[in-house]
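K.L.:
from the sequence below, what's the structure:
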Amino acid sequence: MTTLHKLQLSHNKIIAINDNAFVGLDMLEELHVEDNSLVRVPAIALQSLKRIAIIRMDSNPIQQISTGDFGHLPANTISLTRCPHMTLIDRYAFWDLPNLYSLALHSNPRLAFIDGQAFVGLPLLQSVELYGCGLKTIQYDIVHNILGNGFTNGAIGGVGVNGGSGRQHSTATAAVEHHSKRRSIAASLMGNPFVCDCNVKYLYECLIDQHNCSLSIESPERVVCAEPPALNGTQISRLNISAIADECGPRLVAVNDPNVTVHKKIGDRHQFQCRALGVPQPRIHWILPTGQV
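P.N.:
A predicted model of the protein is given here:
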């Protein structure tokens, strides 16, 4: 097994991968675990794969990509597509991946939130596929942190997104122009239900001036508004951006399914997911049945 180069585990109804499952597979270059029943990324197990180049986890009921799930790996290609329960990609989910050039995250219809620091330390990234997801916006911090190739204090808090005021947006645009001289990232974004409010301004700038944007957006005419209803189907590049306010109220995204009942023992932990878009940056408070905040 120590000389194994490709491991095919697809279509096996695997629900979890032991932390030590890949120990000793020092020569493994390809890992295929598509079409299983994984609900989380086997992050610890992946750390044993010192020569891994390709990781494919498509068509699993993975609910989110958490902090550190893909970190310190030599992979050049990672694919997590068609995961029907995936709702968010958390900060530092993909970090310190010096060889990664292709990232496929498309066809995840419930993926509504990507933290501004989700992708950090990806100096060779050339392509990110995000079409057919549930994204409401693409924020400047996401691209800035990829190109910055380092850990920065972005505008993202643990609970919300800052799309930026008019002044902040101008600063962001200037920074994008600076980074564009280094490289650009091919991005496929069509088929997302973008909300055309204050959060859309960075994406608008990229679409109308791709020469000065670090995202090279494929099929820009297919990147359209889903909300508000009056703008449904409008190409974002054709918006009257001056008519859109610099500030907008909070909008919840990537929220746990309210119809799911969670059973836990006293003392057990459970993580409830809730993120919000808005300018100024929203703050989220949880209210217990007792009324305690």
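K.L.:
contacts, neighbours, all on C-alpha from now
P.N.:
Fine.
K.L.:
show me which positions of the lengthiest helix in the chain end up buried.
P.N.:
Using DSSP state H, we find that the single longest helix of the chain is helix 166-180. Within helix 166-180, the residues scored as buried using 16 or more other Cα atoms under 10 Å are 169, 172-173, 175-176, 179-180.
K.L.:
do a quick rundown of the helices in the chain.
P.N.:
Going by DSSP H, the chain shows helices at 43-46, 140-148, 166-180, 201-208.
K.L.:
what is the nearest of the buried residues of helix 166-180 to Ile146?
P.N.:
Ranked by distance to Ile146 (Cα to Cα), those are led by His179 at 10.2 Å.
K.L.:
report the contact partners of that closest one.
P.N.:
147, 214 (Cα atoms under 8 Å, 6 or more residues apart in numbering).
K.L.:
cool, and Met1?
P.N.:
Counting by Cα under 8 Å, 6+ apart, Met1 has contacts 24-25.
K.L.:
sequence B follows; please return its structure for comparison with A:
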Amino acid sequence: MVMGRTTPMPSFHLEPRILIMCIGVLIRALCSCCPAPCECPTRDNSTLCRRRFLSMVPSDIPIFSQTLDLSHNYIRAVPSNSFTHLKYLQELDLSYNQLSRVEPGLFSGLPALRVLLLHHNELKLLPPGIFLGMPALSWLDVRGNQLVILLDQTFQGLGELKHLETGENPLLFISPGAFLALPQLQRLGLEDTKLNNVPIGALTALPRLSELRLGGISKSILRDLSFPDLPLLRVLEIDCWPSLGILEPHSLSGLNLSSFSVTHGNLTTIPEEALKAQIYLRTLDLSNNPISELPARGFSTLRRLEELRLSSGRLHYVPSAAFYGLGHLRMLDLSDNPLTWLAEDALPSPLGGLETLLLSNTMLSCDCRLCWLLHRGLRFGGKSPICASPDSLRGMVIPDDPEKLCPDLFTCQPPIIVNLGPRKLKVREGDILTISCNSLGVPQPSIQWVLPQNPQLEDIRTTERITISPDDTLQFDPVQTEHAGAYLCVATNMVGNDSTWVHLEVVPFNGSNVPSSVATMNGHLLVVITAGGILPFISSVTLCFIFMFLWSRGRGNIKHRAHIEYVPRGNRGSTDTEENKFTMKLL
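P.N.:
Predicted structure coming up:
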């Protein structure tokens, strides 16, 4: 009997490490289910649920997700255990939802989280310790909520936080200990709040702060020493502080800023004293302030300044030496000002560093005064400036190439006084009188009046019932006799001047010159006044006499004689009294 041989079955042997890898892949595959309304790109381990009309957080978020985007949904509440399994999560975005509160422990157990975005929700309070459990967090954004107060230890446990955004909240108070747990914080946003003043006590707990943005504070003055104990602060932005009109001389003391801005405020002048010590400043922005005048050498100490913005102000002209000392200036923004001209020596000298001069939406007078500027070869950048005057060039765009403009089109003409009216005027005292003086010229001449009451050529707008109105007309309200005399109108521009005299004669207000109708009316008025004074007096006296008569009649018979005895000095012992009497007649 022949015995058959059996073929041995092959055996499979897996090394332990390969087995572990297979199990890991299997677990990863089982745990990587993407929530139905979301997208889960595997290349960066992201779970993207942005704008998915979600009202709650999905429950099956992959555990290996590093980025979770739940922004722009309708989530009102998040259970405290929603993210506890996401140990690898590095960025969590819950912005633009309807969260009104944060559950305690919601963010605990997220050791790898670095970015947390909660901005533009409806949060009203951040309880102390609410952010515990995120030791690696470096960026926190709670802008655009309804927070009114930041309590002590609000940010407890965030020792590595470097960037904090708390602006766009109706904050009324920040506790002095609110930032105590943030020793590494470098950037802080507090713009668009309702704070009453700079939170000095809270800011002193941030020794490494390098960038600070403030806004919405109600005070009109930035007080001295507003930013103490901030030695590393380099960028300070004070924006949208509508009432801020004064920076006290030492308000920036202790700071070494490289960038400083005060925009959308109420500054009317350049804060020279406050800026004087900021010698390392490279960027200065004073846009959107009602600044109407630039002082000569107002920026002379800022010799490292490279960018200066003065747009959207009320500047009508730039005087000589306005930017003296700014040898490193590269960009100057004067756009959106009612600017008519710049003095030839207004810009820094030498002009080698200045590259861009923004003059869009200004009111430039296109005359010979601009030729020096066009020959410098500056770039106007953005929108080119447009001529506002003279009438022949109004609306013309000023190109960068000046060859065809100067001196053929951009010319100057001396002033000529026109339409003055009568040179000799005769008016009555008490009349209302207006004298105008119009002139033509390029650039537009300025008008000055020399008054007989003030023979010196001075800019006096009001004197002795004479007013010089903004349109340079003389207004007498009313005319008086002392106003008689010769008035000189002087029109002046950079090319020359023109003048003319106006002689005023005032007829006094007296009887000889009063019309008969006026005299009759005044006579009637005098009679009425006299009668009104005499008649009450006569009536009063008559009533008094009648009263006395009636009173005397009511007293009965009246004695008309009285006998009075007396004792003579020499007859003290005599008894004869008949002769010691005298009789008086009573009325």
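K.L.:
now what about the TM-score between them?
P.N.:
After superposition, the two chains reach a TM-score (TM-score structural alignment, normalised by the length of the first structure) of 0.58; 190 aligned residues with a Cα RMSD of 2.8 Å.
K.L.:
sorry, back to before: format the buried residues of helix 166-180 of the first structure as JSON lines; extra columns: distance to Phe113 of the first structure.
P.N.:
Shown next, in JSON lines, are the buried residues of helix 166-180 of the first structure (distance: Cα to Cα, whole Å):
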{"residue": "His169", "distance to Phe113 of the first structure": "20"}
{"residue": "Ala172", "distance to Phe113 of the first structure": "20"}
{"residue": "Thr173", "distance to Phe113 of the first structure": "22"}
{"residue": "Ala175", "distance to Phe113 of the first structure": "23"}
{"residue": "Val176", "distance to Phe113 of the first structure": "21"}
{"residue": "His179", "distance to Phe113 of the first structure": "24"}
{"residue": "Ser180", "distance to Phe113 of the first structure": "25"}
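K.L.:
and those residues, which is closest to Ser219 of the first structure?
P.N.:
Among the buried residues of helix 166-180 of the first structure, and counting by Cα to Cα, the member closest to Ser219 of the first structure is Ser180, at 19.3 Å.
K.L.:
how near is the residue at minimal distance from the centre of the first structure to Leu97 of the first structure?
P.N.:
Nearest residue to the geometric centre of the first structure (Cα atoms, centre = their mean): Ile114, 3.6 Å. For Ile114 of the first structure, the distance to Leu97 of the first structure equals 18 Å [Cα to Cα, to the nearest Å].
K.L.:
now swap in Asn12 of the first structure and tell me
P.N.:
28 Å.
K.L.:
between these two, who's got more neighbours?
P.N.:
Between Asn12 of the first structure and Leu97, Leu97 has the larger neighbour count (other Cα atoms under 10 Å), namely 22 against 12.
K.L.:
show me the contacts for the counterpart of that one in the second structure.
P.N.:
Using TM-score structural alignment, the equivalent of Leu97 of the first structure in the second structure is Leu158. Listed by Cα under 8 Å, 6+ apart, the contact set of Leu158 of the second structure reads 131-132, 134-138, 181-182.
K.L.:
save those residues as TSV, and put in distance to Val502 of the second structure and neighbour count too.
P.N.:
Below are those laid out as TSV (distance: Cα to Cα, whole Å; neighbours: other Cα atoms under 10 Å):
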residue	distance to Val502 of the second structure	neighbour count
Phe131	81	23
Leu132	85	19
Met134	84	22
Pro135	85	20
Ala136	83	18
Leu137	80	24
Ser138	77	19
Ala181	78	20
Leu182	76	24
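K.L.:
now render these as TSV, adding distance to Ile23 of the second structure.
P.N.:
Converted to TSV, these look like this (distance: Cα to Cα, whole Å):
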residue	distance to Ile23 of the second structure
Phe131	35
Leu132	34
Met134	30
Pro135	31
Ala136	30
Leu137	32
Ser138	34
Ala181	43
Leu182	42
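K.L.:
tell me the SS of Phe545 of the second structure?
P.N.:
helix (DSSP: H, G, I helix; E, B strand; the rest coil).
K.L.:
on that earlier part again, the longest helix of the first structure maps to which residues in the second structure?
P.N.:
Going by TM-score structural alignment: helix 166-180 of the first structure matches no residues.
K.L.:
and for stretch 124-134 of the first structure?
P.N.:
The aligned range for stretch 124-134 of the first structure is 184-194, by TM-score structural alignment.
K.L.:
so what's the counterpart of Trp139 of the second structure in the first structure up against?
P.N.:
Under the alignment (TM-score structural alignment), Trp139 of the second structure maps onto Thr77 of the first structure. Shown in contact with Thr77 of the first structure (Cα under 8 Å, 6+ apart): 53-55, 100-103.
K.L.:
so which of those residues hold up in the second structure?
P.N.:
Among the contacts of Thr77 of the first structure, the ones whose aligned partners also touch in the second structure (both residues aligned by TM-score structural alignment, their matches' Cα atoms under 8 Å) are 53-55, 100-103.
K.L.:
turn the residues you listed into CSV, including distance to Asn240 of the first structure and neighbour count.
P.N.:
Below are those laid out as CSV (distance: Cα to Cα, whole Å; neighbours: other Cα under 10 Å):
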residue, distance to Asn240 of the first structure, neighbour count
Ala53, 44, 19
Ile54, 43, 19
Ile55, 42, 20
Leu100, 37, 24
Tyr101, 35, 18
Ser102, 34, 20
Leu103, 32, 21
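K.L.:
out of those, which sit inside strands?
P.N.:
The strands, defined by DSSP state E, take in 54-55, 102-103 from those.
K.L.:
could you export the residues you listed as TSV, including distance to Gly278 of the first structure?
P.N.:
TSV is the format used below for these (distance: Cα to Cα, whole Å):
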residue	distance to Gly278 of the first structure
Ile54	36
Ile55	34
Ser102	30
Leu103	27
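K.L.:
for Asp19 of the first structure, state which of the residues you listed is nearest.
P.N.:
Among those, and counting by Cα to Cα, the member closest to Asp19 of the first structure is Ile55, at 16.3 Å.
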